[in-house]
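In: what follows is a predicted protein model with its sequence.
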Amino acid sequence: MAIKKNQMIKLNYELKINDEIVDSNLGTDPIEFTYGTGELIPGLEKRIEDMNEGETKQLKVPAKEGYGEYNEELSEVAPIEAFEGIDLQIGMVLEADTESGEVVKATVTEVTGEEVTVDYNHPLAGCDLDFTVTITAIV
């Protein structure tokens, strides 16, 4: 039975970028989600639509259907004084509240004696995603 909208799906996956495993839940409990409600990245959800319980597929999700294309405008440089009291490290993720109360995350990409560069893109933005997916249950 193929997947239909609003069904509960259990899924195991392995995610590779450039042949390197970056995430996986193989050997652990599957993720559970309701199909068609936007809980998965759009490109992956679209590509599992015709899968059946017990089926395994390799799926390629282009960046624009995954975490989006990398946007240079989402990187900014700020004075180091704005980060007083923080032991800044390249790769660390900082959280901040917007004026509307939304929490945003930024990755520190460069630290100099005077400035800090932070990137608001998702860490996987601009990456094509190679998934191996197994549908373990359709409820």
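Out: In hand now; what should we look at?

In: CA atoms for contacts and neighbours, from now on please.
Out: Will do.

In: helix, strand or coil for residue 131?
Out: strand (DSSP: H, G, I helix; E, B strand; the rest coil).

In: OK, contacts around the nearest residue to it once chain neighbours are set aside?
Out: Distances taken as C-alpha to C-alpha, 6 or more residues apart in numbering place residue 15 nearest to residue 131, at 4.6 Å, with adjacent residues excluded. Residues in contact with residue 15 (C-alpha atoms under 8 Å, 6 or more residues apart in numbering) are 21, 22, 23, 24, 129, 130, 131, 132.

In: again, only using 10 Å
Out: Counting by C-alpha atoms under 10 Å, 6 or more residues apart in numbering, residue 15 touches 21-25, 58-60, 129-133.

In: mind listing the strands for the chain?
Out: Applying DSSP state E to the chain gives strands spanning 8-17, 20-24, 31-34, 56-61, 75-79, 93-97, 103-111, 115-119, 129-138.

In: tell me, how many neighbours does residue 119 end up with?
Out: 22 (other C-alpha atoms under 10 Å).

In: here's the one I want to compare it with:
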Amino acid sequence: MSIQSPLPIVQEHSDLSISFELSFPDGTLIEKSDADEPFRFQIGDGTFVPNLESLLIGLELGTSAKFTLSPDRAFGQHDPQNLHTMARSDFPEDMPLEEGHVIGFNTPTGDEIPARVHQLDGEEVVMDFNHPLAGQTVIFRVKIEAIHDSLQ
């Protein structure tokens, strides 16, 4: 015997609004939605982090949840193969290159991916293409504020 919830449930392609907060275990805030304006997106449209989206599927309207996510469940482990050495001459002369500086690179498909200047060594620049939160445990707090496509 299955019990049907009277509340709408987040589905694989739901259009929804959430309030969320992403932080480190020590409480340091990484990002959060505006208090008066929930974040609206459609599951699977690439707007929100896929690993975090998958945690929302099956939650009912109004549900608040807290997830502690290891690097493998959040933004992945730091991969040394995502460090790439480039010649300083590959960058515009007037571009300031400093460790920690984030630069956007265009892919052949026209997308832009960010990379952080990891190290400067003479005429070489080591770029880190890992997600900035790779290797980090994070806390994801979320509330399902609205499910806009629910005709359940």
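Out: Done, it's in. Quick caveat: nothing in here was measured; it's all calculated off a predicted structure.

In: distance to residue 86 of the first structure added to the strands of the first structure, as JSON lines?
Out: JSON lines is the format used below for these (distance: least, C-alpha to C-alpha, whole Å):
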{"stretch": "strand 8-17", "distance to residue 86 of the first structure": "31"}
{"stretch": "strand 20-24", "distance to residue 86 of the first structure": "27"}
{"stretch": "strand 31-34", "distance to residue 86 of the first structure": "34"}
{"stretch": "strand 56-61", "distance to residue 86 of the first structure": "36"}
{"stretch": "strand 75-79", "distance to residue 86 of the first structure": "13"}
{"stretch": "strand 93-97", "distance to residue 86 of the first structure": "10"}
{"stretch": "strand 103-111", "distance to residue 86 of the first structure": "12"}
{"stretch": "strand 115-119", "distance to residue 86 of the first structure": "12"}
{"stretch": "strand 129-138", "distance to residue 86 of the first structure": "33"}
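
In: on that earlier part again, if you rank the contacts of residue 15 of the first structure by neighbours, which is first?
Out: Neighbour-wise, the contacts of residue 15 of the first structure (other C-alpha under 10 Å) top out at residue 129, 24 neighbours.

In: what does that one align to in the second structure?
Out: Using TM-score structural alignment, the partner of residue 129 of the first structure in the second structure is residue 138.

In: surely that match meets residue 76?
Out: No. Judged on C-alpha atoms under 10 Å, residue 138 of the second structure makes no contact with residue 76 at a distance of 11.2 Å.

In: okay, and the common contacts of those two?
Out: Common neighbours of residue 138 of the second structure and residue 76 (C-alpha under 10 Å, 6+ apart) are residue 70.

In: so what's the residue nearest to the match of residue 129 of the first structure when sequence neighbours are not counted up against?
Out: Excluding the flanking residues, the one nearest residue 138 of the second structure by C-alpha to C-alpha, 6+ apart is residue 24, at 4.8 Å. By C-alpha under 10 Å, 6+ apart, the residues touching residue 24 of the second structure are 30, 68, 69, 133, 136, 137, 138, 139, 140.

In: how close does residue 24 of the second structure sit to residue 70 of the second structure?
Out: 11 Å (C-alpha to C-alpha, to the nearest Å).

In: residue in the second structure matching the residue nearest to residue 131 of the first structure?
Out: Using TM-score structural alignment as the criterion, residue 15 of the first structure maps onto residue 22 of the second structure.

In: residue range for stretch 61-73 of the second structure in the first structure?
Out: Aligning stretch 61-73 of the second structure against the first structure (TM-score structural alignment) gives residues 53-65.

In: quick one: contacts for the spatially most central residue of the second structure?
Out: Taking C-alpha atoms, centre = their mean, the centroid of the second structure lies closest to residue 49, which sits 4.0 Å from it. Applying C-alpha under 10 Å, 6+ apart, we find residue 49 of the second structure in contact with 43, 74, 75.
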